[in-house]
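>>> below is the sequence, then the predicted model.
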Amino acid sequence: MDLLDKKLVLTRKLKHSSIQPVDSLPEKILQFGEGNFLRCFTNWMVQQMNDKGVFNGRVAAVQPTPHGRVVPKLERQENLYTTILQGLDNGKEVEEVEVNCSISRSINPYENWQEVLNTAASDELQFIFSNTTEAGLSYSREEYDPSQSPLSFPGKVTACLFHRYQCKGKEEAPGLVVIPCELVEDNGTKLKEIVLTIAEDWRLPVPFKKWVQERNTFCNTLVDRIVPGYPKEHALDWEHRLGYHDELMVTGEPFHLFVIEADQELEDLLPLQQAGLNVKWAKVQPYRTLKVSLLNAPHTMMFAAGFLYGLNTVYEAMKDPLLKDFVSEAMETEIMPYLSFDRDETIQFSEAVIERFQNPYIKHYLTDLGLNAVNKFRARVLPLFQNYYAETGQLPSFMSYALAAMFVYYKPVSVEEGHFTGEREGVAYKVRDTEAAMNAFIHFWESSKKGIYIESVRQILARTALWGEDLTRFPNLAERIHEHIELMLRLGAQPALEELMNKKEVNK
């Protein structure tokens, strides 16, 4: 059986159920982007809603850039592909494999722009989804040619909305719900502002701009699911198991969270919760803070501590009892008590995070988490550090140790253009960060060789350009960092972490 035979089986099953056959479902969604994340997140959600018979709609997927390679593959497979979800759920390993039929058409707009415009003007269309990466959700000035696709994603959205406005009665044209999934704060608001700026550039009618503002809904969102994508190392094994060839099979974790900042009345049009999905119709910012505090901050805290310890991935770190305790206790004692979020939901989210960290199917390399680590520490960990100190008047032990471990991780052995090289047990690794951050640590370690070690710690902690504030305002922080670094260099990362955990155990 090949992938297309699988579609026939699915179609026959639907004909004997109360659910509409897939091929008869209308295109309710125009989607800019057809990459791994959207196919394993929003398209997967559309499939779940259709399986429950609560949405009954499909997706027209648009290639976002001129050099995309996914559309030809989708066309070869009649827009079918396989989703493979693997991970832990309540401590048990789970695996869900499904052929996804949610995409009705895949369109290259640089060859078939009129097809995109026709879809935008359809009576059945209700939504625009997107994930064009953070770089895609940005403004660029370009000329307007109604017969050609704009290059930018916001330009495409502007042109599609204007075509719909013209074709559907102008001011009386029914608007669309625009749900961007780019990992950009206030993504819906930002996209709307760019669309209006482009409309100004193109000198489009004032009533059109008013229609964009009043008849269309741009939703801020937060998306969360780890999607490794095509299982390159295990593709042949999967094809043997599945019994068919699939160029676009996509792997992801079972966990998913979709926060959409809109009235829950939208649930009638997009019944995600009815399909049993983890979707919140709520303000995004509190959930963003929760995610940054309990997922991103622990990632940043563990990367150097775990890597120097001799481990390579998040999974390996969470298999080690000492590292697992370090991460778990940091979350429980230094982060969670000081979050202004519902306690039960905070606990539930933190437990899900620990399970996600323990997923054996996802290789999340600690060195990848260390990319631009100074800015990550500043944005993710320091606000939590400040919260803890404000509430307790004490330095947070785990966060201080994580900062010291980052100092050691940033110890250069050789300096190259765009990065410098560190060394762990004789094996080199690359440190990549901003030029300012790398220069600061190069200078720090050079100064430390001259015997002004503690003064060097104070000097780098005082750099407001690095940290956003002078960290020497926290009494004894320089001494604490100095103590941890000295111990790591003298004894090694494992004994240093053991000493930290033993002290915490004694102080309980």
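Looks like it arrived, so ask away.
>>> contacts, neighbours, all on C-alpha from now
Will do.
>>> in what helix or strand does G87 lie?
strand 81-89 (DSSP states H and E).
>>> below is structure B, check it against A:
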Amino acid sequence: MTRLSNATLGQIAAGVRRPAYDRAALRPGIVHLGLGAFARGHLAEYTEDALESRFGAWGITGASLQRPDQRDRLKPQDGLYTLLKLAPTGPELRVIGSVLDVLVAPESPAALVAKLASPETRIVSLTVTEKGYCHDPATGKLRADHPDIVHDLENPDAPRSAIGILVAGLRVRRAEGLDPFTALCCDNLPSNGHVLRGLVRDFAALTDDRLAAWIEANGAFPATMVDRIVPATTEADIAEVAKQTGLDDAAPVIGEPFRQWAIEDVFAAGRPDWHEVGAQMVTEVAPFEFMKLRMLNGAHSSLAYLGYLAGHETVAEASGDPVLARFLQGLWSEIIPTVPAPQGVVLADYAKALLARFQNPAIRHRTWQIAMDGSQKLPQRLLGTIRERLKAGAGIDHLALGVAAWMRYVTGMDEKGGAIDVRDPLAAEFKRRADVAGRNAEALSASLLGIEAIFGSDLPGEQRFTKPVTAHLAALFDKGAKATAASLG
């Protein structure tokens, strides 16, 4: 089958939307670090819409920070790829043209730094996941002892971390008399713009106080809240896109129809007209971010662990299980009192919309995928809510089950005795602790709660937290996930 490219775009099947602007005239203005499926299904589509609304020099140069896979898939396609939106009523297909090139950082760090330092680059955006920021999730501070940070401090011209790359680019811009670019974090971090500013400033200060002061005075780090379910692309998805479009596409992206993007409107050198195509340009992102982090992300993680243990491969299957759907309702009843409603939002209605999105049968968002990197996610998604509930003297039964399900999951063995592929920076440490504790819930709970980077120094000594977590963990070992969730009523 013919491969998707500039030369073959005219051969695509009728009904497939294609770029409505002169792609040959498009010039780059954005560099995106971490060009995974989410970035291509969210930022790149918003940018595509903005280019069609009002054309400008806002093409995207992607950068892979680890492997060449994305470049190798997109380069033969001239950066083009298909976005397949899966609605309950049927699929919608669109070819995205806003991505112009993909660099691979390990192959040439200097080329990437030069791209960031180029005058044409006005925004550097990021989706590198929580662990890509080399920080302590509990404090938001830079980990100066992180291996990648240590490497980048010793090799400032050949950085490999996102933070080191940003600072290297800013260092060159300052030396050449250029203004800084806007650093736009699109990851699920609380106060992500503020956190990124602090990490970049602190890294810079470890090398040059004057550079750190220049970044602090002139840099722009808008906070954002992003939302769209973008499951991992499967071979079946690739085959379906080829069938629907008539062209072979090695890099399609699958997503739900819903999307949301709230952005603090603070940019150093302009931005695309994202506000004209659905993005919410706001003075304060925190209420939207907080709502999403606790209600969507917290529920997603809890459901992922329980759903996987209960044998559900996808979020749709898990949330469609009546027992787990009731668990979600109970979980949201504990979360909602801790969430100030953003202007114009009714939180009960938001919860109903979330359940409908979770239950979309067309989206195969794997529970295993969401369960990754729990050590980085739990502090923000669940533990903050738990601390607030405890302070208020309120119950945490459903929240505690979410934590216990994570503990059961990271043992690396499912309810049928099969191995779980636990993907987490601390996976080896979890296995060591689980091997020592065995199926003794009290021993395992105490051991995992002792990881201060996750639980801090307060929660392990709080019996109102440790007691229900340990009880739920024992039930998960004895009765399984579904029966334990059902016992909550």
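That came through, no problem. As the structure is a computational prediction, the values presented were derived from the model and not from experiment.
>>> let me see the TM-score of these two.
The TM-score (TM-score structural alignment, normalised by the length of the second structure) is 0.75; 459 aligned residues with a Cα RMSD of 4.4 Å.
>>> circling back to that earlier point, for the helix or strand following the strand holding G87 of the first structure, packing partners?
Using DSSP H and E, the helix or strand that follows strand 81-89 of the first structure in sequence is strand 92-100. Judged by 3 or more Cα pairs under 8 Å, 6 or more residues apart in numbering; DSSP states H and E, the packing partners of strand 92-100 of the first structure are helix 42-52, strand 81-89.
>>> try it again at 10 Å.
For strand 92-100 of the first structure, the packing partners by 3 or more Cα pairs under 10 Å, 6 or more residues apart in numbering; DSSP states H and E come out as helix 3-15, helix 42-52, strand 81-89, strand 250-252.
>>> in it, which residues are buried?
Going by neighbour count (16 or more other Cα atoms under 10 Å), the buried part of strand 92-100 of the first structure is V99, N100.
>>> with stretch 479-489 of the second structure instead?
Buried, per 16+ other Cα under 10 Å, within stretch 479-489 of the second structure: G480, A481, K482, T484, A485.
>>> what sits against the counterpart of I84 of the first structure in the second structure?
The alignment partner of I84 of the first structure in the second structure, by TM-score structural alignment, is L84. Going by Cα atoms under 10 Å, 6 or more residues apart in numbering, L84 of the second structure touches 16, 41, 91-95, 237-238, 240-241, 244, 252-257.
>>> do you have the helices of the stretch 201-350 of the first structure handy? List them.
206-215, 235-242, 284-291, 297-309, 314-319, 321-329, 343-357 (DSSP state H, counting those that start in this stretch).
>>> nearest to E446 of the first structure, of those?
helix 297-309 (20.4 Å; Cα to Cα).
>>> distance of the aligned partner of E240 of the second structure in the first structure relative to Y244 of the first structure?
Using TM-score structural alignment, the partner of E240 of the second structure in the first structure is D237. D237 of the first structure sits 11 Å away from Y244 of the first structure, taking Cα to Cα, to the nearest Å as the criterion.
>>> neighbour-wise, which of the two wins?
Taking neighbours as other Cα atoms under 10 Å, D237 of the first structure and Y244 compare with Y244 leading, 15 against 12.
>>> nearest spatial neighbour of the more buried one, chain-adjacent residues omitted?
D2 (4.4 Å; Cα to Cα, 6 or more residues apart in numbering).
>>> ok, the match of E240 of the second structure to P231 of the first structure distance?
Taking Cα to Cα, one finds D237 of the first structure at 10 Å from P231 of the first structure.
>>> now swap in A440 of the first structure and tell me
39 Å.
>>> among the helices and strands packed on strand 92-100 of the first structure, which is nearest G310 of the first structure?
strand 81-89 (24.2 Å).
>>> right, so of the helices and strands packed on strand 92-100 of the first structure, which gets closest to S140 of the first structure?
helix 42-52 (26.6 Å).
>>> output the residue interval of the second structure matched by the closest one.
With TM-score structural alignment as the criterion, helix 42-52 of the first structure aligns to 43-53.
>>> buried sites along the matching stretch?
L43, A44, E45, Y46, T47, E48, D49, A50, L51, E52, S53.
>>> with stretch 237-247 of the first structure instead?
W238, H245, D246, E247.
>>> reformat those as TSV; add distance to E505 of the first structure.
Putting these into TSV (distance: Cα to Cα, whole Å) gives the following:
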residue	distance to E505 of the first structure
W238	46
H245	53
D246	51
E247	51
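>>> and the two most separated of the residues you listed?
W238 and E247 (11.3 Å).
>>> quick one: T133 of the first structure from K73 of the first structure, how far?
21 Å.
>>> now do D320 of the first structure
Taken as Cα to Cα, the span from D320 of the first structure to K73 of the first structure is 41 Å.
>>> just A404 of the first structure next, same as before
47 Å.
>>> what about these two, which has more around it?
A direct count of neighbours by other Cα under 10 Å for A404 of the first structure and K73 places A404 higher, at 24 against 16.
>>> quick one, what contacts the residue nearest to G243 of the first structure when sequence neighbours are not counted?
Distances taken as Cα to Cα, 6+ apart put M1 closest to G243 of the first structure, at 6.1 Å, once the chain neighbours are dropped. By Cα under 10 Å, 6+ apart, the contact set of M1 of the first structure is L242, G243, Y244, H245.
>>> format those as CSV; extra columns: distance to G426 of the first structure.
Output for the contacts of M1 of the first structure, formatted as CSV (distance: Cα to Cα, whole Å):
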residue, distance to G426 of the first structure
L242, 43
G243, 45
Y244, 45
H245, 42
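>>> any idea which of these is closest to N476 of the first structure?
Nearest to N476 of the first structure among the contacts of M1 of the first structure, with distances taken as Cα to Cα, is L242, at 59.2 Å.
>>> tell me which residues touch the closest one, please.
M1, D2, L3, T82, V97, L236.
>>> for the second structure, longest helix please?
Determined from DSSP state H, the single longest helix within the second structure is helix 463-479.
>>> which residues are contacting whichever helix or strand comes after it?
Where DSSP H and E defines the elements, the next helix or strand beyond helix 463-479 of the second structure is helix 481-486. Outside helix 481-486 of the second structure, the residues that touch it by Cα under 10 Å, 6+ apart are 305-311, 321-328, 398, 401-402, 405, 408, 415, 472-479.
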